[in-house]
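Asker: Okay, structure incoming, though there's no sequence with it:
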């Protein structure tokens, strides 16, 4: 990274103001689906996840609010492969004295502006120790934040409102997985995360017991579900309700 990049990036992390020209904008991973892909040929599983890096109705602790469409140009460049948005843990690229923490832990694979905010999709790098550590924290729910790092907007790209600055165009340099999001009231949708993380029957049983079923009913539910999934959609010969046991 060159000197010019450091001078034009906004990246405040709330814990240090050593680089006054840089500001971090943190948001939690909200309504996130964290899931694990099937093992590849080498038996290694890719950890993928998605979440909102920005929400349109949120004013961050720096008094900024992002307008829908603020990332449209950036997304277009990304989709045309003319731009990359990097992934770090806690903005590690700023730690010039620790080469491990300064490593990129993965890559962002998709961006979408929807009705809620900027939805981002990414995957962690297989075999990288730091990425493995982050994966462990995501699994154990000890990390649940996202933080954006963007270049300084021009005067045409923002306007001052009564109680905040509205940013109408932003160019991202990186988005980090972080452990201290500014918005303490929003968290991961744990139910969606659990469902998308089911790896085998044991995980499914664990989830169902947390929802109130005992182990026997949980196993019975999974068996019946397997039977239903294996039955043709137009097969109406069976009148029995496979979920009748839930009404007991």
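Answerer: That came through, no problem. Quick caveat: nothing in here was measured; it's all calculated off a predicted structure. Numbering: from 1, shown residues only.
Asker: For the rest of this, base every contact and every neighbour count on C-alpha atoms.
Answerer: OK.
Asker: show me where this protein has strands.
Answerer: For the chain, the strands defined by DSSP state E occupy 9-10, 24-28, 35-36, 47-55, 64-66, 86-89, 106-113, 117-124, 145-151, 158-160, 165-167, 172-178.
Asker: which helices and strands sit right next to the longest helix anywhere in the chain?
Answerer: Taking DSSP state H as the criterion, the chain has its longest helix at helix 215-229. Packing partners of helix 215-229 (3 or more C-alpha pairs under 8 Å, 6 or more residues apart in numbering; DSSP states H and E): helix 201-210.
Asker: Who are the packing partners of the helix it packs on?
Answerer: Using 3+ C-alpha pairs under 8 Å, 6+ apart as the test, helix 201-210 ends up in contact with helix 215-229.
Asker: also this one, for the comparison:
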């Protein structure tokens, strides 16, 4: 699994809106088709494992405003895959200000986008086109978003995820990592803080011998950290 927060490009897909209860329905993402602006294609079935885990735990992905964890605006009541994509049914919390604001924006058509926040579990990369085929995703939130704000968040997170992928490919090839690359891997894949990653990189890479030996040591080190 790539432990990397990623926000998908918004889908303009609010299907229904109940003016009384604040319930609404829409697609968090769609399957297949052409790669999105980030070069990703979500494969049908990508959410199956994550949704099954949510069901077994009695949980649901969170509902945020603009992918901001400090701004919950309601809750998701149902999530399922159909032939089109990830279909979500939720209810805005009209007893809180942000929920009422989201309701008014949706009701008047100011915004009509949903966007998912997830971690990648399984993927394949077409090296010729640079397209990522996302085959299994850990879904943890679906936000109501405006396109502009979501695009900015997506650009940052996608760059980080793809940089981590390139570093892992370099490691698999037996190439030695620079200190900065090692720090990036620790922070992105293992959740180290900046100071922890910097300290670990200095300690581990100090005095490493031949590049091939260093690459092998790095792989062993990461495997030990993962348990």
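Answerer: Thanks, I have it. Worth saying up front: this structure is predicted, and the values here are computed from it rather than measured.
Asker: I'd like the TM-score for the two structures, please.
Answerer: Once the chains are overlaid, their TM-score stands at 0.59 when taken by TM-score structural alignment, normalised by the length of structure 2; 146 aligned residues with a C-alpha RMSD of 2.1 Å.
Asker: re the thing from before, which among the strands of structure 1 is found nearest to residue 72 of structure 1?
Answerer: Closest approach to residue 72 of structure 1 among these is made by strand 106-113 (7.6 Å; C-alpha to C-alpha).
Asker: which residues of structure 2 does the closest one align to?
Answerer: With TM-score structural alignment applied, strand 106-113 of structure 1 matches the range 74-81 in structure 2.
Asker: Surely residue 36 of structure 2 is in contact with residue 29?
Answerer: No - counting by C-alpha atoms under 8 Å, residue 36 of structure 2 stays clear of residue 29, with 10.8 Å between them.
Asker: okay, these two: which has more neighbours?
Answerer: In this view residue 36 of structure 2 and residue 29 are compared by other C-alpha atoms under 10 Å, and residue 29 has more residues nearby, 23 against 14.
Asker: What residue in structure 1 is paired with the more buried one?
Answerer: Aligned counterpart of residue 29 of structure 2 in structure 1: residue 54 (TM-score structural alignment).
Asker: what does residue 45 of structure 2 give?
Answerer: Taking TM-score structural alignment, residue 45 of structure 2 has residue 69 as its aligned residue in structure 1.
Asker: what does residue 197 of structure 2 give?
Answerer: Counting by TM-score structural alignment, residue 197 of structure 2 has no partner.
Asker: so residue 197 of structure 2 is in which element?
Answerer: helix 194-205 (DSSP states H and E).
Asker: Could you name the helices and strands sitting against that helix?
Answerer: Counting contacts by 3+ C-alpha pairs under 8 Å, 6+ apart, helix 194-205 of structure 2 packs against helix 179-190.
Asker: how long is stretch 138-155 of structure 2 end to end?
Answerer: 20 Å (C-alpha to C-alpha, to the nearest Å).
Asker: returning to that earlier point: so which residues lie in contact with the helix holding residue 197 of structure 2, not counting its own?
Answerer: Contacts to helix 194-205 of structure 2, defined as C-alpha atoms under 8 Å, 6 or more residues apart in numbering, come from residues 179, 182, 183, 184, 186, 187, 214, 218.
Asker: can you give me the angle that helix makes with helix 179-190?
Answerer: Going by axes from the mean of the first three to the mean of the last three C-alpha atoms, to 10 degrees, helix 194-205 of structure 2 is angled at 120 degrees with respect to helix 179-190.
Asker: how distant is helix 194-205 of structure 2 from the center of its chain?
Answerer: Averaging C-alpha positions (C-alpha atoms, centre = their mean, to the nearest Å) puts helix 194-205 of structure 2 25 Å from its chain's average.
Asker: buried ones in that helix?
Answerer: 197, 198, 200, 201, 205 (16 or more other C-alpha atoms under 10 Å).
Asker: List the buried residues in the longest helix seen in structure 2.
Answerer: Longest helix in structure 2 by number of residues (criterion: DSSP H): helix 147-172. By neighbour count on 16+ other C-alpha under 10 Å, the buried set for helix 147-172 of structure 2 is 147, 150-151, 153-155, 157-158, 160-161, 163-165, 167-168, 171.
Asker: Do I have it right that residue 87 of structure 2 meets residue 16?
Answerer: No - Residue 87 of structure 2 lies out of contact with residue 16 (C-alpha under 8 Å); the separation is 11.7 Å.
Asker: who touches both of these two?
Answerer: Contact criterion C-alpha under 8 Å, 6+ apart; residues bridging residue 87 of structure 2 and residue 16 by contacting each: 25, 26.
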